[in-house]
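K.L.:
after the sequence you'll find the predicted model.
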Amino acid sequence: MGKKLTKRSEDYSKWYNELVVKADLADNSGVRGCMVIKPYGYALWEKMQAELDRMFKETGHENAYFPLFIPKSYLSREAAHVEGFAKECAVVTHYRLKNDEDGKGIVVDPDAKLEEELIVRPTSETIIWDTYKKWIQSYRDLPVKVNQWANVVRWEMRTRLFLRTAEFLWQEGHTAHATEQEAIEEAELIMHLYADFAERFMGMPVIKGLKSPSERFAGAVETYCIEALMQDGKALQAGTSHFLGQNFAKAFDVKYASKEGQQEYVWATSWGVSTRLIGGLIMTHSDDNGLVLPPKLAPIQVVIVPIYKGEDQLQAISERVHPLVQELRSKGISVKYDDRDTYKPGWKFNEYELKGVPVRLAVGQRDMENNTFEVARRDTLEKETVNADIVVSHIEKLLEDIQDNIFRKAMAYREEHITRVDSFDEFQEVLESKGGFIAAHWDGTEETEEKIKELTKATIRCIPLKQEKEAGKCVFSGKPSEGRVLFAKAY
């Protein structure tokens, strides 16, 4: 499998970049800032997508698809929205190429200039709300609860695979409601849904909360978020859900006739998670040997490697293994039997360890004689010998235990790295020596928030939903504060 990974303790960033490539998750592409998601990485995204899609549909949402291109004039209708995204937009100005008259290849045809430039979708609020104007006429048309699985483009200068790329995959939900309360409840519902997915499926503990006004989504009245903590002490915004008020309804004149016959503007939400979750998954659980994947999302949950000499032994092992493969699959467990003769067992062990396959079975001649399998778990690297008669039930329990164990481990790390501070000197010392979330009093002003960011590069990650009312003094300004917020350096 080539040289070993850089250790996390030596260079966390280099470790991450190497792991993404060596584990066959993704690769850099010929297009600046864009990535190629390889089959193994895409299989991981498909597992995430399937679970989230099921959860969305169970809560009454339907999938649709809207155009990739957005007329420039649409983006300018909501002032805060355009200001928030203007610097990240890719713009289409022409619709045709032609051969250069000097024979120097292909050039843009100057006669094919668009009457109005098109923005490559950075997010879809504007095109969707222009569409909702056609869909919504009466209270009977509400609520509208639509999600789309799509790609978006946000022009990034500094990119990192999965975490920050010019193009990425995501889902974006857009809902319309008759009342303010319904829209707020929707935004909160999705925040809780995201948190449930992150913790139950990804094994990644998150803190639910609100963004500060300066960190809100462009055009939102309130942004709900889930924040996770990576192994290097940096935070990762894992998902956001926005209460948009009536801003987009007013910008696109989306009204409905109420039961009383009054014309009312609708209330809106939008929400999304992206392939950034794969980066979060990697950095939450993986170790110096490679990926550690939660069984519920692992593309391959169990791999079986034969150890043999000659075709006769391989044939005998295969005959024993195939019924096991079928039984595991009948129980919904994804399993791979790797009988390739082009690689030795040791090489395969290293490969599947690197790729984070939760459970590995090995079977050789001695196992055949003893009716056993060697079973190894990826999270702890422990091995044991298990009788073939009980191996299926053992694997089922093992997958559950691995899922629970990696969550408990990540939770313990998170809890150890939430530090309460009461002075700015203490704030800076903890940030540099320990990292993680810093629970500190804040006076609620954007000025103080910006000054702390300027001096330390730490931002307010969230105002926790479970924030205790605790009168105190702002860690920076000394002004009165009603409670602590969570600061951290972040991806």
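P.N.:
Thanks, I have it.
K.L.:
from here on, just use CA atoms for contacts and neighbour counts.
P.N.:
Will do.
K.L.:
where exactly do the helices run in the stretch 101-250 of the chain?
P.N.:
Counting by DSSP state H, counting those that start in this stretch, one finds helices in the stretch 101-250 of the chain at the ranges 125-135, 180-200, 247-251.
K.L.:
need the ones you listed in JSON lines (columns: mean neighbour count).
P.N.:
Conversion of the helices of the stretch 101-250 of the chain to JSON lines gives the following (neighbours: other Cα atoms under 10 Å):
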{"stretch": "helix 125-135", "mean neighbour count": "18"}
{"stretch": "helix 180-200", "mean neighbour count": "20"}
{"stretch": "helix 247-251", "mean neighbour count": "21"}
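K.L.:
mind putting those helices into CSV with distance to residue 293?
P.N.:
Conversion of the helices of the stretch 101-250 of the chain to CSV gives the following (distance: least, Cα to Cα, whole Å):
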stretch, distance to residue 293
helix 125-135, 34
helix 180-200, 13
helix 247-251, 40
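K.L.:
residue 224 is nearest to which of those helices?
P.N.:
helix 180-200 (6.3 Å; Cα to Cα).
K.L.:
report all helices and strands that the closest one contacts.
P.N.:
If you count contacts as 3 or more Cα pairs under 8 Å, 6 or more residues apart in numbering; DSSP states H and E, helix 180-200 packs onto helix 39-58, strand 167-177, strand 207-210, strand 222-229, strand 235-245, strand 267-274.
K.L.:
the first one versus strand 267-274: what angle between them?
P.N.:
Helix 39-58 and strand 267-274 are oriented at 160 degrees to each other (axes from the mean of the first three to the mean of the last three Cα atoms, to 10 degrees).
K.L.:
contacts only, for residue 118.
P.N.:
69, 70, 71, 72, 91, 92, 93 (Cα atoms under 8 Å, 6 or more residues apart in numbering).
K.L.:
show residues contacting the helix or strand that contains residue 461.
P.N.:
Taking DSSP states H and E as the definition, residue 461 sits inside strand 459-464. With Cα under 8 Å, 6+ apart as the test, strand 459-464 has contacts from 207-212, 215, 225, 227, 235, 237, 449, 452-453, 484-490.
K.L.:
could I get the contacts of residue 118 as TSV with neighbour count, distance to residue 23 and secondary structure?
P.N.:
TSV is the format used below for these (neighbours: other Cα atoms under 10 Å; distance: Cα to Cα, whole Å; DSSP: H, G, I helix; E, B strand; the rest coil):
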residue	neighbour count	distance to residue 23	secondary structure
69	16	34	strand
70	23	36	strand
71	17	40	strand
72	17	40	helix
91	15	34	strand
92	17	36	strand
93	16	39	strand
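K.L.:
what about stretch 96-114, how long is it end to end?
P.N.:
10 Å (Cα to Cα, to the nearest Å).
K.L.:
list the buried residues for that stretch?
P.N.:
Across stretch 96-114, burial judged by 16 or more other Cα atoms under 10 Å covers no residue at all.
K.L.:
use this one as the comparison:
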Amino acid sequence: MSKALPTRSENYSEWYNELVKRADLAENSAVRGCMVIKPYGYSIWEKMQRALDDMFKETGHTNAYFPLFIPKSYLSKEASHVEGFAKECAVVTHYRLKNDPDGKGVIVDPEAKLEEELIVRPTSETVIWSTYKNWIQSYRDLPLLINQWANVVRWEMRTRLFLRTTEFLWQEGHTAHSTAQEAIAETRQMLEVYAQFAEEWMAVPVIKGVKTPNERFAGAEDTYCIEAMMQDGKALQAGTSHFLGQNFATAFDVKFQDKDGKLDYVWGTSWGVSTRLMGALIMAHSDDAGLVLPPKLAPIQVVIVPIYRNEEQLAQISEKVAEITKDLKKLGISVKYDSSDNFKPGFKFAEYELKGVPVRLAMGGRDLENGTVEVARRDTKTKETVSVEGIAIYIQNLLEDIQQSIYKKALTFREENTYKVDSFEEFNNILDTKGGFILAHWDGTSETEEKIKEETKATIRCIPLNQEAEEGVCIYSGKPSKGRVIFARAY
């Protein structure tokens, strides 16, 4: 083991960066701003992907794949969309290299300039809606419910592994509907899917809300979101679902003939989550000793470490462990038996703690004689000695308890760090001394929102859905307010 991790209280940012690297989740690549997702980290992403993909298919969506490159002219067709992404776009201008005449490797061939530049996909609305024009003619072709798993590129100057990288992985759903009501229902349904995944799989409690006009997706009529609180009190947007209205259908002339023979533009949605969820998972649960993973997303749910004096004893322990492993796997529990002799048990314990394995079993000579095994849970770091009889069911129940306990701990943290304020002075004081979510009145204007952001670096994370109407006055302007919104500093 290398030296201990920085602590969260000393330097939260450094703690996060070091944990991502030391837990073998990801590392910086040779390409500035891009990351290499290592096998252990990618295993977590695969479990996320599998769960989400199943949820998408249960709601009637199918997967497709669209080009990585988007003609520049496509981005010009929806004005607010191109304005929102223009500064983040990577542009392909040439299609060929050639040997440098001076013998210094290769250079871009100046004769190979593209007639029209191509944009490396920052998001796929434009290329997908240009395709939908060919797919949709009649109401019988609707609704069209498509998702794609892909990579995207958004040029970033300041990057952080998983949270903000130039290239990242995500899914993006793009759907077309015959009515506005149906499209809005789809938008809200997918927000519920994201919230369910965050809470039931990631064990991260989220607040569902709608973005202000300043914060909504470029080209959308409305943006819905789920917001999560990290352990440093900052917010992280964990997923978004957009009602696009008829904006992209109009831009790309996507019309359908309704049952009465009338032509109209279709109504659209788009929605997505990315590898940013990995950052949320790490920051919501982990501690100064390493990762704390919810069992549903842990690549290894149970690790078994033998403690032995000689090869004969190891063989006996291994025989017993084989029975336990077989029973656990029958219940769908992923198990690793680490009988390697290159490290001592203490080192292995620390390593699996760092990697967030939810349950660790240790079996020694005395356990073998007594028919017991030591069970340690990662979230509370508690240990107990348990009979090997019925151990598989015991572990199954323990994993379910850990999943729930991690969620409850995160929920309690959020509740304890959410504050109602009624003055700008109190707002600033809490923001600077405590952080967290602040419920405050806002007058509904972009001007006030911008001034608060400029002065405090806090943004309106969302207008919570289904909250009770509450008349009040804006904490900044003193003007009337129809309800409280959630402010926070954010990633």
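P.N.:
Ah, there it is. Since the structure is predicted, the reported quantities are computational estimates derived from the model, not experimental observations.
K.L.:
where does the TM-score land?
P.N.:
The TM-score (TM-score structural alignment, normalised by the length of the first structure) is 1.00; 491 aligned residues with a Cα RMSD of 0.5 Å.
K.L.:
if we can go back for a sec, just the buried subset of the contacts of strand 459-464 of the first structure, please.
P.N.:
207-212, 225, 227, 235, 237, 449, 452-453, 484-490.
K.L.:
for the biggest helix by length in the second structure, which helices and strands make contact with it?
P.N.:
Using DSSP state H to define each element, the second structure has its longest helix at helix 391-416. Contacts defined by 3+ Cα pairs under 8 Å, 6+ apart place helix 391-416 of the second structure against helix 276-285, helix 311-330.
K.L.:
go again with 10 Å.
P.N.:
Under the contact criterion of 3 or more Cα pairs under 10 Å, 6 or more residues apart in numbering; DSSP states H and E, helix 391-416 of the second structure touches helix 180-200, strand 222-229, helix 276-285, helix 311-330, strand 359-363, strand 372-377, strand 437-441.
K.L.:
those: which one's closest to residue 142 of the second structure?
P.N.:
Going by Cα to Cα, the one of these nearest residue 142 of the second structure is helix 180-200, 10.5 Å.
K.L.:
in the first structure, which residue range corresponds to the closest one?
P.N.:
With TM-score structural alignment applied, helix 180-200 of the second structure matches the range 180-200 in the first structure.
K.L.:
tell me how many other residues surround residue 323 of the first structure.
P.N.:
11 (other Cα atoms under 10 Å).
K.L.:
then residue 425 of the second structure?
P.N.:
Residue 425 of the second structure is flanked by 12 other residues according to other Cα under 10 Å.
K.L.:
helices and strands around the one helix or strand it maps to, which ones?
P.N.:
Assigned by DSSP H and E, residue 425 of the second structure falls within helix 424-433. Packed against helix 424-433 of the second structure by the contact rule (3+ Cα pairs under 10 Å, 6+ apart) you find strand 418-420, strand 437-441, helix 446-456, strand 484-488.
K.L.:
gap between the residue nearest in space to the middle of the first structure and residue 444 of the first structure?
P.N.:
Centroid check for the first structure by Cα atoms, centre = their mean gives residue 277 as the closest residue, at 1.8 Å. Residue 277 of the first structure sits 30 Å away from residue 444 of the first structure when distances are taken as Cα to Cα.
K.L.:
mind listing what's buried along the helix holding residue 425 of the second structure?
P.N.:
Quick answer for helix 424-433 of the second structure (16+ other Cα under 10 Å): 424, 427, 428, 430, 431.
K.L.:
angle of that helix against strand 484-488?
P.N.:
Using the same axes, to 10 degrees: helix 424-433 of the second structure against strand 484-488 is 40 degrees.
K.L.:
who's in contact with helix 424-433 of the second structure?
P.N.:
233-234, 417-421, 434-441, 452, 455-458, 474-478, 487-489 (Cα atoms under 10 Å, 6 or more residues apart in numbering).
K.L.:
and if we set it to 7 Å?
P.N.:
421, 475, 476 (Cα atoms under 7 Å, 6 or more residues apart in numbering).
K.L.:
thought residue 441 was touching the first one, still the case?
P.N.:
No: under the criterion of Cα atoms under 7 Å, residue 421 of the second structure makes no contact with residue 441, lying 8.2 Å away.
K.L.:
neighbour count winner among these two?
P.N.:
Using other Cα under 10 Å as the criterion, residue 421 of the second structure and residue 441 rank with residue 441 on top: 29 against 17.
K.L.:
and the more buried one, what does it touch?
P.N.:
472, 473, 474, 475, 481, 483, 484, 485.
K.L.:
give the contact list for the third one.
P.N.:
So that's residue 474 of the second structure. Applying Cα under 7 Å, 6+ apart to residue 474 of the second structure gives the contacts 441, 442, 443, 480, 481.
K.L.:
again with the last one
P.N.:
Contact partners of residue 485 of the second structure, counting by Cα under 7 Å, 6+ apart, are 439, 440, 441, 442, 460, 462, 463, 464.
K.L.:
out of everything not next to it in sequence, what's closest to it?
P.N.:
residue 463 (4.8 Å; Cα to Cα, 6 or more residues apart in numbering).
K.L.:
same check on the second one?
P.N.:
Excluding its sequence neighbours, the residue lying closest to residue 473 of the second structure (Cα to Cα, 6+ apart) is residue 480, at 4.5 Å.
K.L.:
so how far is the helix or strand where residue 21 of the first structure lies off the chain centroid?
P.N.:
Assigned by DSSP H and E, residue 21 of the first structure belongs to helix 12-22. Here helix 12-22 of the first structure shows a centroid-to-chain-centroid distance of 17 Å under the convention Cα atoms, centre = their mean, to the nearest Å.
K.L.:
so residue 473 of the first structure makes contact with residue 480?
P.N.:
Yes: assessed by Cα under 7 Å, residue 473 of the first structure is found in contact with residue 480 at 4.7 Å.
K.L.:
who's more crowded, these two?
P.N.:
Remark: of residue 473 of the first structure and residue 480, residue 473 carries more neighbours, 20 against 15, as counted by other Cα under 10 Å.
K.L.:
any idea how far residue 237 of the first structure is from the residue nearest to the centre of the first structure?
P.N.:
Taken as Cα to Cα, the span from residue 277 of the first structure to residue 237 of the first structure is 9 Å.
K.L.:
then residue 436 of the first structure?
P.N.:
For residue 436 of the first structure relative to residue 237 of the first structure (Cα to Cα), the value is 13 Å.
K.L.:
swap in residue 10 of the first structure?
P.N.:
Using Cα to Cα, one obtains 25 Å as the distance from residue 10 of the first structure to residue 237 of the first structure.
K.L.:
now do residue 452 of the first structure
P.N.:
19 Å.
K.L.:
repeat for residue 190 of the first structure
P.N.:
Separation of residue 190 of the first structure from residue 237 of the first structure (Cα to Cα): 15 Å.
K.L.:
many thanks, we can stop here.
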